[in-house]
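> Please find the sequence and the predicted model below.
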Amino acid sequence: MTSKVGFISNCLEGSLEEKLKIAAKLGYNTLEVACWPKGSAKQCDIDASDISKVDLKKIKLLEKEYDVEISTLVFYENMLEADLLKRGENIMHLLNVIELAQALEVPYVGTYIGKDVNHDIGANLVMMKQIFDPILEFAAKRGVTVLIENCPMPTWSLEGNPSTISYTPELLTAVFEILPQDNFGLNYDPSHLYWQRIDYLKPLQQFKKQIKSIHVKDVTLNGVAWDRYGIYGKYLNKKHQYDFGYYQDTLVGYGDINWQQFFARLTELDFTGPIQIEYKNSNGYGKILDPKRGLKLSRDYLTEVMETREV
């Protein structure tokens, strides 16, 4: 079973060095680093737009000083964006992040496939191959593996509809049949399957070859609200874009997912990749306003649950 446990860096403010220092202090030994374009609200901990201006040596020394390894550089955006100009910008930035990963000797780059909302799933799968074949070839030449996440991204849609094509076992099967490259894998998040009422344990076996990294956050599901809103969630009187009515994300250990069982299954499958906490400050259970405190609670919980996993 893996001993690599970290978090996604954009839950914290401050420099990359400050985040590495906090990670080390809280007992983490790896980090998933946000690499959106400079100025993005989703943060740019390392600017991939011009690698010549990045102090690569300093970053490697910081990793060594704090004993925290950067396992993944991430830019989770829509690579099939309907706006062709925006799509081109997203693809170009992803290629820059891949080059940065090579320069820093980081094995993984995380992103989304996304979706062109003007076309059906079949057409999107065709576009996916056309776009991702050259991306994966580019990454392979640089020793980098590209990971996608199994999130439907309903917040990209005004009405909360799925905005990616890789969020169910059916769709993931098609994706990996079309793109069978060895340097293409999955950053698996069980919470997205749980709120869709899909078994989140079975895909671990089915996609064990593709699962290279795990995202950890919890989720609570309200069955009474489900009966009112349905799987697509709340449409009227939303308090915010994440108000789906029947479920909400929360800190690991504060929700419904059976993490003992989940980690037991990973152990059976000899999983050795990184476990990355996707910090969520929910609007109810597990509400922690200070992300550093939330990360400490999450680390303490994972330490316990990974040692007492159920078989």
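Noted; the coordinates are in hand.
> CA atoms for contacts and neighbours, from now on please.
Noted.
> what about residue 89, neighbour count?
For residue 89, the count of nearby residues is 13 (other CA atoms under 10 Å).
> for residue 231, that is, sorry about that
15.
> Show me what the helix or strand encompassing residue 88 packs onto, helices and strands only.
Per DSSP states H and E: residue 88 is located in helix 84-104. Packing partners of helix 84-104 (3 or more CA pairs under 8 Å, 6 or more residues apart in numbering; DSSP states H and E): helix 56-66, strand 69-74, strand 108-111, helix 121-140.
> Okay, and residue 249 sits in which element?
With DSSP H and E as the criterion, residue 249 is inside strand 247-250.
> And the helix or strand following that strand, how far out from the chain middle?
Going down the chain from strand 247-250, the next helix or strand is helix 259-268, by DSSP H and E. Relative to its chain's centre, helix 259-268 lies at 19 Å (CA atoms, centre = their mean, to the nearest Å).
> can you pull the buried residues of helix 259-268?
For helix 259-268, the neighbour count (16 or more other CA atoms under 10 Å) marks 259, 260, 261, 262, 263, 264, 265, 266, 267 as buried.
> That helix - contacts with which helices or strands?
With contacts taken as 3+ CA pairs under 8 Å, 6+ apart, helix 259-268 sits against helix 291-307.
> Show me which positions of the helix it packs on end up buried.
So, applying 16+ other CA under 10 Å, buried residues of helix 291-307: 292, 294, 295, 296, 297, 298, 299, 301, 302, 305, 306.
> The second one reaches residue 278, doesn't it?
Same thing as residue 294. No. With contacts counted by CA atoms under 8 Å, residue 294 stays clear of residue 278, the gap being 10.7 Å.
> about what we covered before: mind putting the helices and strands packed on helix 84-104 into CSV with distance to residue 194?
Shown next, in CSV, are the helices and strands packed on helix 84-104 (distance: least, CA to CA, whole Å):
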stretch, distance to residue 194
helix 56-66, 34
strand 69-74, 23
strand 108-111, 21
helix 121-140, 22
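> next, the one to line up against it:
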Amino acid sequence: MILFSGCPGGGPKDTQPNWVTCPWPPDFLEVLDYQWNGVAIPFWTQEAKFARDHGVKLAFEAHPGFIVYNPETILKLRKACGNTIGANLDPSHFFWQGIDPIAAARALQGAIHYVHAKDTRVDVINTKVNGTLDTKNYGDVLSRSWVFRTCGYGHDEIWWNNFVSTLKLCGYDHVLSIEHEDSLMTPKEGLEKAITFLQRVVIREKSGKATWF
């Protein structure tokens, strides 16, 4: 099952999420302690047990705005709540955070439950001015620091070759699920282009026994 971790408020009486992005002022550390130890870990421990009892794995998509947003926080929740919890590795959310999804796949070895195939184009000019935290509408492509793109329109085939190869090396040889959120293409065109692109990238055959060593 693919899901998000959610983001608790900053305290028991809060009604809105509170995403902490830095450790100062120290109030933020108190918020993080409450969110993780007071809410997220107890909640997801119970949910993970229910999922495990029913033969279901929980694949968390790391997404900024939630408490699980990078490999470190995925592994933190997994360590606290058990191996039923793992990653839905979506490279698109890592690109714009400055995370290398290939390095992330290696860090998440053994904990990758599912993979989304979605690309991101980081606008070098806008990022130099405003950084990558961007709340402008996704349709405002020219002004945004980054936008989601169809596979191949943010990173080239060589990158995707390396990504797929790394997934295989790390023990993941399963689905690449195309997710379309490209503001410049219709869902039909984006899906068709992604399929054509990924057909050249996916490794279909088992490597078999090597004869050269």
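That came through, no problem. No experiment lies behind these values; they were computed from the predicted model shown.
> Can you give me the TM-score here?
Overlay of the two chains. TM-score (TM-score structural alignment, normalised by the length of structure 2): 0.77; 180 aligned residues with a CA RMSD of 2.0 Å.
> re the thing from before, so can I have JSON lines of the helices and strands packed on helix 84-104 of structure 1 showing mean neighbour count?
What follows is those, written out as JSON lines (neighbours: other CA atoms under 10 Å):
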{"stretch": "helix 56-66", "mean neighbour count": "14"}
{"stretch": "strand 69-74", "mean neighbour count": "25"}
{"stretch": "strand 108-111", "mean neighbour count": "26"}
{"stretch": "helix 121-140", "mean neighbour count": "16"}
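> Just tell me which of those ends up closest to residue 234 of structure 1.
Taking CA to CA, helix 121-140 is the member of those nearest to residue 234 of structure 1, at 23.8 Å.
> which part of structure 2 lines up with whichever helix or strand comes after the closest one?
On the C-terminal side of helix 121-140 of structure 1, the nearest following helix or strand under DSSP H and E is strand 145-149. Aligning strand 145-149 of structure 1 against structure 2 (TM-score structural alignment) gives residues 57-61.
> Go ahead and name everything in contact with the matching stretch.
1-5, 48, 51, 68-69, 74, 84-90, 112-114 (CA atoms under 8 Å, 6 or more residues apart in numbering).
> Could you give the separation of it from the chain centroid?
Remark: stretch 57-61 of structure 2 is offset 10 Å from the chain centroid, using CA atoms, centre = their mean.
> Stretch 31-45 of structure 2 now?
So, by CA atoms, centre = their mean, the centroid of stretch 31-45 of structure 2 is 20 Å from its chain's centroid.
> Now the terminal residues of it, how far apart.
20 Å (CA to CA, to the nearest Å).
> again with stretch 130-149 of structure 1
19 Å.
> One more: stretch 202-211 of structure 1?
From its first residue to its last, stretch 202-211 of structure 1 covers 13 Å (CA to CA).
> Same question for stretch 160-176 of structure 2.
End to end - CA to CA - stretch 160-176 of structure 2 spans 11 Å.
> In structure 1, which residues correspond to it?
Mapped onto structure 1 using TM-score structural alignment, stretch 160-176 of structure 2 spans residues 259-275.
> returning to that earlier point: please identify the buried residues of the strand holding residue 249 of structure 1?
For strand 247-250 of structure 1, burial by neighbour count (16+ other CA under 10 Å) applies to 247, 248, 249, 250.
> against structure 2, where does it fall?
Mapping strand 247-250 of structure 1 onto structure 2 (TM-score structural alignment) gives residues 146-149.
> The matching stretch vs structure 1, average distance?
Here the mean offset of stretch 146-149 of structure 2 against structure 1 after fitting is 0.5 Å, by mean CA distance after the TM-score superposition for structure 1.
> Give me the distance from that stretch to the chain's centre.
The answer for stretch 146-149 of structure 2 is 14 Å, by CA atoms, centre = their mean.
> if we can go back for a sec, closest to residue 219 of structure 1 out of the buried residues of helix 259-268 of structure 1?
Nearest member of the buried residues of helix 259-268 of structure 1 to residue 219 of structure 1, counting by CA to CA, is residue 259, at 11.6 Å.
> sec struct for the equivalent of residue 72 of structure 2 over in structure 1, please.
Here residue 72 of structure 2 is matched to residue 170 in structure 1, going by TM-score structural alignment. State at residue 170 of structure 1, reduced to three classes by DSSP: H, G, I helix; E, B strand; the rest coil: helix.
> Look up how far residue 199 of structure 1 lies from residue 170 of structure 1.
13 Å.
> more neighbours, the two?
Set residue 170 of structure 1 next to residue 199 and count neighbours by other CA under 10 Å: residue 199 wins out with 13 against 10.
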